[in-house]
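**Q** Turn this into a structure:
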Amino acid sequence: MAGQSDNFVWVPNGVLVGEVSSPDPLPSSFQDEIKKWKFVVGYTGAIGKVNAINVLVEAADLIKESHPDIGFVAIGEGEQKKHLMSRVADANMSNFTFLAPVAKSQVQSALSLFDALYLGWLDDDLYDFGIGANKIPEYLYSQRPVIHSYSGGCDPIEASGAGVTIPAEDARKLAKAIVDLYEMTPEERLSLGEKGRAYALENYDFDKLSLKISELIRS
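**A** Coordinates of the predicted model:
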């Protein structure tokens, strides 16, 4: 109905800047496992159907021979993990590693070890009006370019200029996007990451979000 939007304000998930700016370190063994390749695409979070990690595995399989120096790391747990680990093993994919979850206080330390980050979704009209995963502000703050496999509305990666968005559940386009980022200069990738950090500080800082809510309550 006309005018209803005037009574609605969306407040997203955010980050505590003090927390993400001083993350806890990871064990050296964990770091060694990630830095086996020249270029690493990483993911942190749940490994479930809705996270489309299967699409990342398919993309990794497509480029395992043409780009053996690109590695893939998924950190987390979920109902799809065992199946996907078997898929990787059956395909002799030495370019893909699954690791155990890390503490929330260590997430930024993990993200800092990656050259690019993956964020994926299903191709579903559920996302027509946007998304609000807590990893979005964490990814953007990390100052790493984001590869967003997404076909919904209100795309924060596109809005921030922090990476590239390709259609959801399209492994071939995902593989191409990964190679395109790999072929960028470090300076070009850093520029994307810096846009993400700036966007996170402007739009996802919990102090600013709290102030926004406070102002709304008083108005």
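**Q** contacts, neighbours, all on C-alpha from now
**A** Will do.
**Q** Now do the helices in the chain.
**A** For the chain, applying DSSP state H gives helices covering 17-20, 28-34, 53-63, 81-90, 107-111, 135-141, 156-160, 171-182, 186-203, 206-218.
**Q** For the ones you listed, give me JSON lines that also has distance to Asn7.
**A** Formatted as JSON lines, the helices of the chain follow (distance: least, C-alpha to C-alpha, whole Å):
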{"stretch": "helix 17-20", "distance to Asn7": "29"}
{"stretch": "helix 28-34", "distance to Asn7": "47"}
{"stretch": "helix 53-63", "distance to Asn7": "37"}
{"stretch": "helix 81-90", "distance to Asn7": "42"}
{"stretch": "helix 107-111", "distance to Asn7": "36"}
{"stretch": "helix 135-141", "distance to Asn7": "25"}
{"stretch": "helix 156-160", "distance to Asn7": "23"}
{"stretch": "helix 171-182", "distance to Asn7": "38"}
{"stretch": "helix 186-203", "distance to Asn7": "20"}
{"stretch": "helix 206-218", "distance to Asn7": "11"}
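**Q** Out of those helices, which gets nearest to Ser149?
**A** Among the helices of the chain, the nearest to Ser149 by C-alpha to C-alpha is helix 171-182 (7.1 Å).
**Q** who's in contact with stretch 16-31?
**A** Outside of stretch 16-31, the residues within contact range by C-alpha atoms under 8 Å, 6 or more residues apart in numbering are 105-110, 113, 138, 141, 201, 205-207.
**Q** Closest one of those residues to Val9?
**A** For the contacts of stretch 16-31, the nearest to Val9 is Phe206 (15.6 Å; C-alpha to C-alpha).
**Q** Please identify which two of the contacts of stretch 16-31 are farthest apart in space.
**A** Of all pairs in these, the most separated under C-alpha to C-alpha is Leu113 and Asp207 at 27.2 Å.
**Q** neighbour-wise, which of those two wins?
**A** Per other C-alpha atoms under 10 Å, whichever of Leu113 and Asp207 has more neighbours is Leu113, with 18 against 13.
**Q** The more buried one contacts Asp32, doesn't it?
**A** No: counting by C-alpha atoms under 8 Å, Leu113 does not reach Asp32; the two are 9.8 Å apart.
**Q** re earlier: take the contacts of stretch 16-31 and write them to a markdown table, including distance to Gly163.
**A** As requested, the contacts of stretch 16-31 are exported to a markdown table (distance: C-alpha to C-alpha, whole Å):
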| residue | distance to Gly163 |
| --- | --- |
| Ser105 | 24 |
| Gln106 | 23 |
| Val107 | 19 |
| Gln108 | 18 |
| Ser109 | 20 |
| Ala110 | 19 |
| Leu113 | 17 |
| Glu138 | 14 |
| Tyr141 | 13 |
| Leu201 | 17 |
| Asp205 | 20 |
| Phe206 | 23 |
| Asp207 | 25 |
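**Q** To compare against the first, here's the next sequence to fold:
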Amino acid sequence: MSYFKSLAPDVVIASSTYPLDVYPAFKLTKKTGAKFVFELHDLWPLSPMELGQMSKYHPFIMLIQYTENFWCRHVDKVVSILPNTEDYLKRHGLADNKFICVPNGIVVEDYDIVEPLSVEYQELCDKLHKQGFFLLGYTGAHGIANALHTLLYAASKCQIANLPIRFLLVGHGQEKEKLILLQRKLKLSNVVFLDSIPKKQVHTFCKEMDCLYIGWQRKQLYQYGISPNKLMDYMMSGKPVIHAVTAGNNLVRDANCGISVPAEDAGAVFEAINKMLALTQEERQKLGNNGREYVIKNHDYKFLAKKIIEFIK
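**A** Predicted structure coming up:
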């Protein structure tokens, strides 16, 4: 027992998607006298209720709700990537002065360690650029939450307007086959679906694009905030971003690194694309530079780590 106490932690952090790990974490804090910290990534059970349409009376949802109430009452500190969740957590038992928002971050040096694109992908980008096309890129999951159908409907409007643009979508997910079927239904010749690429090639791909896109569903859940890692990758590439979002915060707006429009509004995305096309290369570069500078200043893990440590002390 004395050996165990000599190795006792100062802090125990429970960090997971759904919060069942709070019970062993809480038990460990009671055994060692350590502070109990909960790292909140997503609001559970609100996320599966909003995104998965699960009933609040589902046994799993009821279990998770009980657990959320438990950790809100017993936790010493809460660290969350979601900026607007404090009032929500207080309604479930969290006391004052126990919450801090620390967004997702990056290791700046990681962006110096990149790989070239495959010959096939590089040749495709080179070919489309030589043909005079503006390249709009997307990388990452093709899931329900990404609402990529909105981008395809915007692409249809671009095709009807005969805009010189090509949409390159890299990645996979449960919605990809449905999106490919939608592409065929809309007869989109300006959309190219590509397989996933290694993480170290994502930065290279983003830098080949003229503009990057990220979109969301229109859900009440997002009033509490968002902090997508993908957006950090986009901004570090120095390229402007079109952000289709209705949320409690907006990194693209804060950094002045692109154009923001409401979520799931294909007409608004189409208008944003037109505005982006109308900008000069220098204007787009300025937006891209704004994004990179903002992330380095505000999302470097070195800065965020100090913020967390000072809060927990």
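**Q** rewinding a little: quick check: which of the helices of the first structure is buried the most?
**A** Burial of the helices of the first structure is given as mean neighbour count (mean count of other C-alpha atoms under 10 Å); helix 135-141 ranks first at a mean of 24.
**Q** Residue range in the second structure corresponding to that helix, please.
**A** Aligned by TM-score structural alignment, helix 135-141 of the first structure falls on residues 230-236 of the second structure.
**Q** hmm, who's touching the matching stretch?
**A** With C-alpha under 8 Å, 6+ apart, stretch 230-236 of the second structure has contacts from 105-106, 111, 139-140, 202-203, 206, 212, 214, 241, 257, 288, 291-292, 295.
**Q** mind running it again at 10 Å?
**A** Stretch 230-236 of the second structure is contacted by residues 104-106, 108, 111, 137-141, 202-203, 205-207, 211-214, 237, 239-241, 243, 251-252, 255, 257-258, 287-296, 299 when judged by C-alpha atoms under 10 Å, 6 or more residues apart in numbering.
**Q** tell me the contacts of Val174 of the second structure?
**A** I think there's a mix-up here, since residue 174 of the second structure is Gln and not Val. By C-alpha under 10 Å, 6+ apart, the neighbours of Gln174 of the second structure are Ala141, His142, Gly143, Ile144.
**Q** what about 8 Å?
**A** Contacts of Gln174 of the second structure by C-alpha under 8 Å, 6+ apart are His142, Gly143, Ile144.
**Q** and if you look at Lys49 of the first structure?
**A** By C-alpha under 8 Å, 6+ apart, the neighbours of Lys49 of the first structure are Glu79, Gln80.
**Q** mind listing the strands for the second structure?
**A** Using DSSP state E, the strands of the second structure run over 11-16, 35-40, 77-80, 99-101, 134-139, 165-170, 191-194, 211-215, 241-244, 258-261.
**Q** Looking at the ones you listed, which one is packed in the most?
**A** For those, average neighbour numbers computed from mean count of other C-alpha under 10 Å are highest in strand 241-244, which has a mean of 26.
**Q** I'd like the strands of the second structure laid out as a markdown table, including distance to Lys178 of the second structure.
**A** Output for the strands of the second structure, formatted as a markdown table (distance: least, C-alpha to C-alpha, whole Å):
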| stretch | distance to Lys178 of the second structure |
| --- | --- |
| strand 11-16 | 30 |
| strand 35-40 | 32 |
| strand 77-80 | 33 |
| strand 99-101 | 36 |
| strand 134-139 | 17 |
| strand 165-170 | 14 |
| strand 191-194 | 12 |
| strand 211-215 | 17 |
| strand 241-244 | 20 |
| strand 258-261 | 24 |
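**Q** Of all those strands, which one is nearest Gly267 of the second structure?
**A** That would be strand 258-261 among those, by C-alpha to C-alpha, at 9.6 Å.
**Q** okay, the closest one sits on what stretch of the first structure?
**A** The aligned range for strand 258-261 of the second structure in the first structure is 163-166, by TM-score structural alignment.
**Q** Over to stretch 276-291 of the second structure?
**A** Aligned by TM-score structural alignment, stretch 276-291 of the second structure falls on residues 181-196 of the first structure.
**Q** Likewise for stretch 134-148 of the second structure?
**A** Taking TM-score structural alignment, stretch 134-148 of the second structure hits residues 39-53 over in the first structure.
**Q** And that stretch, end to end?
**A** This stretch, stretch 39-53 of the first structure, spans 18 Å end to end (C-alpha to C-alpha, to the nearest Å).
**Q** Same check on stretch 163-179 of the first structure?
**A** By C-alpha to C-alpha, one end of stretch 163-179 of the first structure lies 13 Å from the other end.
**Q** Can you report how many residues neighbour the counterpart of Gln220 of the second structure in the first structure?
**A** Correspondence of Gln220 of the second structure to the first structure, assessed by TM-score structural alignment: Asp125. Neighbours of Asp125 of the first structure under the rule other C-alpha under 10 Å: 11.
**Q** With adjacent residues omitted, what lies nearest to Asp125 of the first structure?
**A** Nearest residue to Asp125 of the first structure in three dimensions, chain neighbours excluded: Gly152, at 7.0 Å (C-alpha to C-alpha, 6 or more residues apart in numbering).
**Q** That neighbour matches what in the second structure?
**A** Matched by TM-score structural alignment, Gly152 of the first structure corresponds to Ala247 in the second structure.
**Q** For its match, which residues are in contact?
**A** Contact partners of Ala247 of the second structure, counting by C-alpha under 8 Å, 6+ apart, are Tyr222, Gln223, Tyr224, Gly225, Ile226.
**Q** Top of these by number of neighbours, please.
**A** Ile226 (24 neighbours).
**Q** Which residue range of the second structure does stretch 91-106 of the first structure align onto?
**A** Using TM-score structural alignment, stretch 91-106 of the first structure pairs with 186-201 in the second structure.
**Q** Report the contact partners of the residue lying closest to Lys239 of the second structure once chain neighbours are set aside.
**A** Spatial nearest neighbour of Lys239 of the second structure, chain neighbours left out: Gly288 (4.1 Å); criterion: C-alpha to C-alpha, 6+ apart. For Gly288 of the second structure, the contact set (C-alpha under 8 Å, 6+ apart) comprises Met235, Ser237, Gly238, Lys239, Pro240, Val241, Cys257, Gly258.
**Q** so how many other residues sit close to the third one?
**A** Put plainly, it is Gly238 of the second structure. Look at Gly238 of the second structure: counted by other C-alpha under 10 Å, it has 24 neighbours.
**Q** For it, which non-adjacent residue is closest in space?
**A** Gly288 (4.1 Å).
**Q** again, but for Ile296 of the second structure
**A** Excluding the flanking residues, the one nearest Ile296 of the second structure by C-alpha to C-alpha, 6+ apart is Val108, at 6.9 Å.
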